[in-house]
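Enquirer: pasting the sequence and the predicted coordinates here, then a few questions.
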Amino acid sequence: MNNSYPDWRLEGHYFETCNCEVACPCLWLQPPTEGNCKLLAAWHIDKGHLEDVGLDNLSVALACYAPGTMIEGNWGAALYIDELADTAQTEAIIQIFSGRAGGHLSVLMGFVSEVWGIKSVSMDYQHSCDIHRLIIPGIAEAEIQSIQGIAGGNATIHNPPLCVVPSHASVVSKSNYFRYQDNDQAWNFSQRNGFHSPFIYQP
């Protein structure tokens, strides 16, 4: 652990979906399918803490727009925090997901040049073996479904150059729907890229 950062750890499940074709070329540091990337990532924290603040059973989402190849940065992003979080939990989540607490989220947030906003919202995060779904009423609805591999089981990608979760292999998926409307953005896609996996984040 890096002693310059607070003691924290999150574990749970996550999924993401974007406007790229399956599988997203951004993982390989290539330009997005449509020249830009419109991404929604969502996490459900099964177990977590920052110092003595417990973060179990809370959800978080990030809407993100990259105007070109993602590794080049200049992302715009908005953070959504489960309204079930109290003030201390909200502040802890902001500290972690802004990247100020270190770890892989610090790497990802280093690409963000414009923060559209941070909101406390109602969030319904659901997941099973094959389906991951998020509903933020009036803002976002997304559902992805796992793609099966040729040898059986889920198709996966392990250790790409760029990813949201480095701790686990990503299950390649396809969106059943993906809608987002907020911060002067209006996205509506289906049958596009998705990934999901367990996650562990820490400094």
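Expert: That came through, no problem. Because the structure is predicted, anything quoted here is derived from the model rather than measured. Numbers count the residues shown, from 1 in each chain.

Enquirer: from now on I want contacts and neighbour counts done on CA atoms only, so please keep to that.
Expert: Will do.

Enquirer: got a list of what the closest residue to G54 other than its chain neighbours touches?
Expert: Leaving aside its chain neighbours, G54 sits nearest to G48 (6.0 Å; criterion: C-alpha to C-alpha, 6 or more residues apart in numbering). Going by C-alpha atoms under 8 Å, 6 or more residues apart in numbering, G48 touches 8-11, 54-56.

Enquirer: after the helix or strand where G48 lies, next one along is what?
Expert: Following DSSP states H and E, one finds G48 within strand 37-50. Scanning forward in sequence from strand 37-50 by DSSP H and E, the next helix or strand is strand 53-54.

Enquirer: can you state the direction angle for the following helix or strand past that following strand and strand 37-50?
Expert: With elements assigned by DSSP H and E, the helix or strand that comes after strand 53-54 is strand 58-66. Using axes from the mean of the first three to the mean of the last three C-alpha atoms, to 10 degrees, the direction of strand 58-66 lies 150 degrees away from that of strand 37-50.

Enquirer: quick one: contacts of strand 58-66?
Expert: So strand 58-66 is contacted by 36-46, 73-82, 84-85, 123, 125 (C-alpha under 8 Å, 6+ apart).

Enquirer: here comes the other one, which I'd like you to weigh against the first:
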Amino acid sequence: MAWQISGEYMETCNCAFLCPCIVTNLQGRPTEGDCKAALGMHIETGNKDGVSLDGVDFIAILQSQGPMGAGNMTVGLVIDSAASDAQVEAITAIASGAAGGPMAMMAPLVGRFAGVERAKVSISREGERWTTLAGAFIDETCEGVLNMAGQPLVLDNASHPVNSRLALAKAVRSVFDVFGIQWKDDTGNRNGHYAPFSWSG
């Protein structure tokens, strides 16, 4: 059956701003040698196989050992503990690419699906500052890079599964500790993005 989800997303990663992965179509070497990123996803409206996904928050976290385009990535999901088992099943199918849609184009690059963890996930926004929290697993905040008129600078026509138009942001805080993926930084010099999304399959 057809499915659709739409809402808002934010992410931080361990690359120095501006992430070479996004501007080299995943062929560039990450600035730290490997790539670690956490994508916080807030579903405003969604449905799969008759299961409502309205209001569910989840995080896709990944690690590549070199350029993302080389594949063999590890990917895992942290899904809000308030989600039902049916919602978890639906989101897992969508976010893993098993149900088709935008994440399916990333599936050939994934060497290991690390599974699903449950935690209280919250994604919040204050102006151009976004924060995603998930228990002891994820604590990340990014803030948009603004032009002189106070509007976010954007990267357009990007080859990114969430949206082809991404706001540029710097990671204010970026802490990951889940699925063996660990990272901690609060220098303000790391990469981030945010954007609305609308997926279907």
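Expert: Perfect, thanks for sending it. The structure presented is a predicted model; accordingly, all values stated were derived computationally and were not measured.

Enquirer: re earlier: what is the equivalent residue in the second structure for the residue nearest to G54 of the first structure?
Expert: The alignment partner of G48 of the first structure in the second structure, by TM-score structural alignment, is G46.

Enquirer: quick one: that match from R125 of the second structure, how far?
Expert: Going from G46 of the second structure to R125 of the second structure by C-alpha to C-alpha, to the nearest Å gives 20 Å.

Enquirer: do the same with Y9 of the second structure
Expert: Distance from Y9 of the second structure to R125 of the second structure, by C-alpha to C-alpha: 10 Å.

Enquirer: have a look at the two and say which one is more surrounded.
Expert: Y9 (25 against 14; other C-alpha atoms under 10 Å).

Enquirer: now do the same for the more buried one: its match in the first structure.
Expert: Using TM-score structural alignment, Y9 of the second structure sits opposite Y14 in the first structure.

Enquirer: for the second structure, which segments count as helices?
Expert: In the second structure, the segments counted as helices under DSSP state H are 20-23, 85-95.

Enquirer: redo these as TSV? Include distance to P67 of the second structure.
Expert: Formatted as TSV, the helices of the second structure follow (distance: least, C-alpha to C-alpha, whole Å):
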stretch	distance to P67 of the second structure
helix 20-23	7
helix 85-95	21
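
Enquirer: just name the most buried of the ones you listed.
Expert: Ranked by mean neighbour count under mean count of other C-alpha atoms under 10 Å, the helices of the second structure are led by helix 85-95, which reaches a mean of 19.

Enquirer: can you check which part of the first structure that helix sits on?
Expert: With TM-score structural alignment as the criterion, helix 85-95 of the second structure aligns to 87-97.

Enquirer: which residues touch the matching stretch?
Expert: Residues from elsewhere that reach stretch 87-97 of the first structure, judged by C-alpha under 8 Å, 6+ apart: 50, 53-55, 81, 101-102, 105-106, 109.

Enquirer: then stretch 34-43 of the second structure?
Expert: In contact with stretch 34-43 of the second structure (C-alpha under 8 Å, 6+ apart) are residues 5-15, 53-68, 123, 132, 138, 176, 181, 183.

Enquirer: circling back to that earlier point, which residues touch the match of Y9 of the second structure?
Expert: 41-44, 196-199.

Enquirer: 7 Å - rerun?
Expert: Neighbouring residues of Y14 of the first structure by C-alpha atoms under 7 Å, 6 or more residues apart in numbering: 42-44, 196-199.

Enquirer: okay, now C20 of the first structure: neighbour count?
Expert: 23.

Enquirer: give me the distance between it and R192 of the first structure.
Expert: Distance, C20 of the first structure to R192 of the first structure, by C-alpha to C-alpha: 6 Å.

Enquirer: with the second structure superposed, average distance for the strand holding G48 of the first structure?
Expert: For strand 37-50 of the first structure, the mean deviation from the second structure after alignment is 0.5 Å (mean C-alpha distance after the TM-score superposition for the first structure).

Enquirer: how far away from the center of its chain is that strand?
Expert: Relative to its parent chain, strand 37-50 of the first structure has a centroid offset of 5 Å by C-alpha atoms, centre = their mean, to the nearest Å.

Enquirer: circling back to that earlier point, so which of the contacts of stretch 87-97 of the first structure would you say is closest to I157 of the first structure?
Expert: L105 (19.5 Å; C-alpha to C-alpha).

Enquirer: wait, that closest one sits on C163?
Expert: No: applying C-alpha atoms under 7 Å as the test, L105 of the first structure and C163 come out as separate, 10.5 Å apart.

Enquirer: show me what contacts A136 of the second structure?
Expert: Contacts of A136 of the second structure (C-alpha under 7 Å, 6+ apart): none.
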